[in-house]
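S.K.: okay, predicted coordinates and the sequence, questions at the end:
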Amino acid sequence: MYYIDHYTVKDIPILEVAPINQKSDPLPTVIFIHGIHSAKEHNLHYAYYLAEKGFRVILQDCLYHGERANKQSFQEITFQFWNIVIHSIEELKDIYQYLNGENKLKNNSIGVAGTSMGAIITLGALTKYDWIQTAVSLMGNPAYVEFAAMQIENIRKMGIQLPLSDELINAQIEILKEYDLSQQPDTLNNRPLMFWHGEKDPIVPFESAYSFFEQVKKRYTNQEHFQFYRDPQADHKVSRFGVLKTAEWFEQHLKSKLVPSSH
């Protein structure tokens, strides 16, 4: 049996999922972040598989999403993509401080994961927070500056007018450099990191993430801590293998350090 609690941390709507008989216990914890135009409830299947393995799972609504949605159009939210990413990285600190203050973390064991935009947020957060012990990127891209340039080029090719001046775009790119994991891979510091990506992904290019993996893997002293699962047939949708492998990854790299696995 599992419980789902709904509350807010500052302005952030949260769903918390864990085994009901351990509700009051400190537990190894995973923060799972949704993609753009999605919401926290859409990732409850990940929370189920993780809770089944004894984790507390935190799902939040990112800015302009779910309970935080306002009257912005689909396109307006899309144009806010990088603002949402940076805002969400900063909000992870608030969530972490809340979990710590409420004694919800067992031995400070905490991981972060996400799909698409949520995976991009996860990878950027690794440049900022050394308290993240392990992470999973599902269809993410660590190369913020390169990806942003590609997005701008694609928008212009479609003949869509960007609502920003070139000066503002360049200023935004400068900010992105601070969070660009591809430009500061040393911040990983051998922390376990798993990628899953479909090779036919038309939205977040597979090649960029895989190129990063190939360049960085030699930095890892333990290759088992740095893995890339590629799906030749998948596009921008995580396979069942990817979903289950995410739960296994956290069991192996977050929970196994605390207690012997019961699975």
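M.R.: Nice, I can see it.

S.K.: going forward, measure contacts between C-alpha atoms and count neighbours the same way
M.R.: Will do.

S.K.: how far away is the closest residue in space to residue 62 that isn't next to it in sequence from residue 36?
M.R.: Leaving aside its chain neighbours, residue 62 sits nearest to residue 88 (6.1 Å; criterion: C-alpha to C-alpha, 6 or more residues apart in numbering). Separation of residue 88 from residue 36 (C-alpha to C-alpha, to the nearest Å): 12 Å.

S.K.: about what we covered before: what residues does the residue nearest to residue 62 make contact with?
M.R.: Under the criterion of C-alpha atoms under 8 Å, 6 or more residues apart in numbering, the neighbours of residue 88 are 62-63, 121.

S.K.: by contact count, what packs against the lengthiest strand in the chain?
M.R.: With secondary structure taken from DSSP state E, the chain has its longest strand at strand 105-115. In terms of contacts (3 or more C-alpha pairs under 8 Å, 6 or more residues apart in numbering; DSSP states H and E), strand 105-115 is packed against strand 27-33, helix 117-125, strand 134-138.

S.K.: one more to weigh against that first structure:
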Amino acid sequence: MIQIDYREVNGIPYAEVVDASLKDQVLPIVVFYHGWTGSKDRVVTIGVELAKRGMRAVLPDQHLHGDRGVRLIGGEIWEIVANNIKELPILKEEFRSRGLLDETKFGVSGLSMGGISTYALFNQYPDITAAASLMGNADPARFAKWTISSIWMTGATQEQCEALEAEIEKNKAFLDAMALAKHPEHIHGRPLFLWHGTADDKVPYELNKEFYETIKDEPYAKNVEWHETPGEGHRVPHQIFEEVADFFQRVFQ
């Protein structure tokens, strides 16, 4: 039986999904991040798939989301991603203190904003064993510039677009510091599963595929996998959740 426990550590609410018969054992851990306006409850499906394969899934509510209160006005994504970078060690220490952490089997994953966070976390923390980014982007500044002419800015005035572009330029150093695209050698041969739908209009497939094509032949990227679904938009099919769970099960053997 799969068990879902709701917990909190240092103000971070999270759902812990695990096979009830294994809950007190040291298991591989995967922290999975939801998307923009989502919550931990919206990604329980992937948690169940991970738990069915003998892993412990940790699903946090990100800053300004879920039980932390939804107060979004539209420009907070990079604040949220930076906050995930700050908070991951807190989540990891939670399981270390409970005697449930295997340091060699600790993964991260996420979709959309969570997939962007996954790239940033993989760039920042060499102790992450493996990662899976779904509908993500490895270059925050480039993605932010793309949004100016995207569906995200439908109805925006020329003045608003120019203001956003100026804001991106002002914060470029901050954004580049998070960018795995700027430091791809930080992959260090670790397993990385990438997926995107080819018709995504919210996080561009083309930029993500271009990142993969740039790194795929490098020695540090020997364990990077690219997966795509033709015609799929900004949505993760259940089959992909199953493939991600299979991926982590394989690399954590």
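M.R.: Okay, I see it. For clarity, every value in this text was computed on a predicted model and none was experimentally measured.

S.K.: most neighbours among the contacts of residue 88 of structure 1, which one is it?
M.R.: Highest neighbour count within the contacts of residue 88 of structure 1: residue 121, with 32 neighbours (other C-alpha atoms under 10 Å).

S.K.: so what does it match up with in structure 2?
M.R.: Mapped onto structure 2 by TM-score structural alignment, residue 121 of structure 1 lines up with residue 117.

S.K.: test my guess that its match contacts residue 79.
M.R.: No. Between residue 117 of structure 2 and residue 79 there is no contact under C-alpha atoms under 8 Å: 10.8 Å.

S.K.: run the chain-centre distance for the helix or strand where residue 197 of structure 1 lies.
M.R.: For residue 197 of structure 1, the element it lies in under DSSP states H and E is strand 193-198. For strand 193-198 of structure 1, the separation from the chain centroid amounts to 11 Å (computed by C-alpha atoms, centre = their mean, to the nearest Å).

S.K.: the helix or strand just after that strand vs structure 2, mean deviation?
M.R.: Downstream of strand 193-198 of structure 1, the first helix or strand assigned by DSSP H and E is helix 206-216. Superposing on structure 2 and averaging over aligned pairs (mean C-alpha distance after the TM-score superposition for structure 1), helix 206-216 of structure 1 comes out at 0.7 Å.

S.K.: buried ones in helix 206-216 of structure 1?
M.R.: Using 16 or more other C-alpha atoms under 10 Å as the test for burial, helix 206-216 of structure 1 gives 206, 208-210, 212-213.

S.K.: same question for stretch 142-158 of structure 2.
M.R.: 142-148.

S.K.: which one of those sits closest to residue 246 of structure 2?
M.R.: residue 143 (29.0 Å; C-alpha to C-alpha).

S.K.: distance of that closest one from residue 150 of structure 2?
M.R.: If you go by C-alpha to C-alpha, the gap between residue 143 of structure 2 and residue 150 of structure 2 works out to 10 Å.

S.K.: find residues that contact each of the two.
M.R.: Joint contacts of residue 143 of structure 2 and residue 150 (C-alpha under 8 Å, 6+ apart) do not exist.

S.K.: what's the neighbour count on residue 236 of structure 2?
M.R.: Counted with other C-alpha under 10 Å, residue 236 of structure 2 comes out at 17.

S.K.: aligned partner of it in structure 1?
M.R.: Taking TM-score structural alignment, residue 236 of structure 2 has residue 238 as its aligned residue in structure 1.

S.K.: surely its match touches residue 119?
M.R.: No. Using C-alpha under 8 Å as the test, residue 238 of structure 1 is too far from residue 119 to be in contact (11.8 Å).

S.K.: who touches both of the two?
M.R.: Common neighbours of residue 238 of structure 1 and residue 119, using C-alpha under 8 Å, 6+ apart, are 138-139.

S.K.: now do the strands in structure 2.
M.R.: Residue ranges of the strands in structure 2, as given by DSSP E, are 2-9, 12-19, 29-33, 56-60, 106-111, 130-134, 192-197, 224-229.

S.K.: equivalent range in structure 2 for stretch 4-11 of structure 1?
M.R.: Counting by TM-score structural alignment, stretch 4-11 of structure 1 lines up with residues 4-11 of structure 2.

S.K.: residue 168 of structure 1 versus residue 143 of structure 1, what's the distance?
M.R.: From residue 143 of structure 1 across to residue 168 of structure 1, the span is 20 Å (C-alpha to C-alpha).

S.K.: who's more crowded, those two?
M.R.: Neighbour count, other C-alpha under 10 Å: between residue 143 of structure 1 and residue 168, residue 143 has more, with 22 against 11.

S.K.: ok, the alignment partner in structure 2 of the more buried one - contacts?
M.R.: Using TM-score structural alignment, the equivalent of residue 143 of structure 1 in structure 2 is residue 139. Residue 139 of structure 2 is in contact with 175-176, 178-182, counting by C-alpha under 8 Å, 6+ apart.

S.K.: over in structure 1, see which of these survive.
M.R.: Among those, the ones whose aligned partners also touch in structure 1 (both residues aligned by TM-score structural alignment, their matches' C-alpha atoms under 8 Å) are 179-182.
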